[in-house]
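Colleague: please work out how this folds:
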Amino acid sequence: MEKHITPYFGLLPLQAITTKKLDDFYNYKLGMGLSSKTIREFHNLLRNCI
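Modeller: Now for the predicted structure:
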């Protein structure tokens, strides 16, 4: 989380993270070469937080 999610979203409150922002984050990470499995893990983690 500290390596990927926090640097991208910064101090943005969880309530302010929209579907569009999540899609942008996932696409950004896919563009960096991360696997779709890793993106799913990010999604599951964020889903449990929100």
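Colleague: please count neighbours and contacts with C-alpha atoms only from this point.
Modeller: Noted.
Colleague: ranges for the helices of this protein?
Modeller: Assigned by DSSP state H, the chain shows helices spanning 5-9, 19-31, 36-49.
Colleague: show residues contacting the shortest one.
Modeller: This means helix 5-9. The set of residues external to helix 5-9 that reach it, using C-alpha atoms under 8 Å, 6 or more residues apart in numbering, is 25, 42.
Colleague: for the comparison step, fold the sequence that follows:
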Amino acid sequence: MTRCTGINSINEDIKRKRWKWLGHTLIRQKTRYTHVALKLNPEMESMRQEK
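Modeller: Next comes the predicted model:
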């Protein structure tokens, strides 16, 4: 049905926008907050602090 109408499903639209944002973020400087936030792993950080 979506092919006939030319309208994407909401899930496909969200996935496309996330990939677009990720590509935009990875192009930016590595010191930008968005780039640094991609590499954070809060669960691992909390595990290190508990030891």
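Colleague: can you pull the TM-score for these?
Modeller: Aligned and superposed, the two chains score 0.36 in TM-score terms (TM-score structural alignment, normalised by the length of structure 1); 22 aligned residues with a C-alpha RMSD of 2.1 Å.
Colleague: circling back: could I get the helices of structure 1 as a markdown table with mean neighbour count?
Modeller: Supplementary listing: the helices of structure 1 in a markdown table, determined by neighbours: other C-alpha atoms under 10 Å:
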| stretch | mean neighbour count |
| --- | --- |
| helix 5-9 | 13 |
| helix 19-31 | 14 |
| helix 36-49 | 12 |
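Colleague: how close does residue 24 of structure 1 sit to residue 8 of structure 1?
Modeller: 10 Å (C-alpha to C-alpha, to the nearest Å).
Colleague: can you check residue 40 of structure 1 too?
Modeller: Plainly put, residue 40 of structure 1 is 16 Å away from residue 8 of structure 1 if you go by C-alpha to C-alpha.
Colleague: residue 45 of structure 1 too?
Modeller: Relative to residue 8 of structure 1, residue 45 of structure 1 is positioned 15 Å away (criterion: C-alpha to C-alpha).
Colleague: and for residue 44 of structure 1?
Modeller: From residue 44 of structure 1 over to residue 8 of structure 1 the distance is 17 Å, taken as C-alpha to C-alpha.
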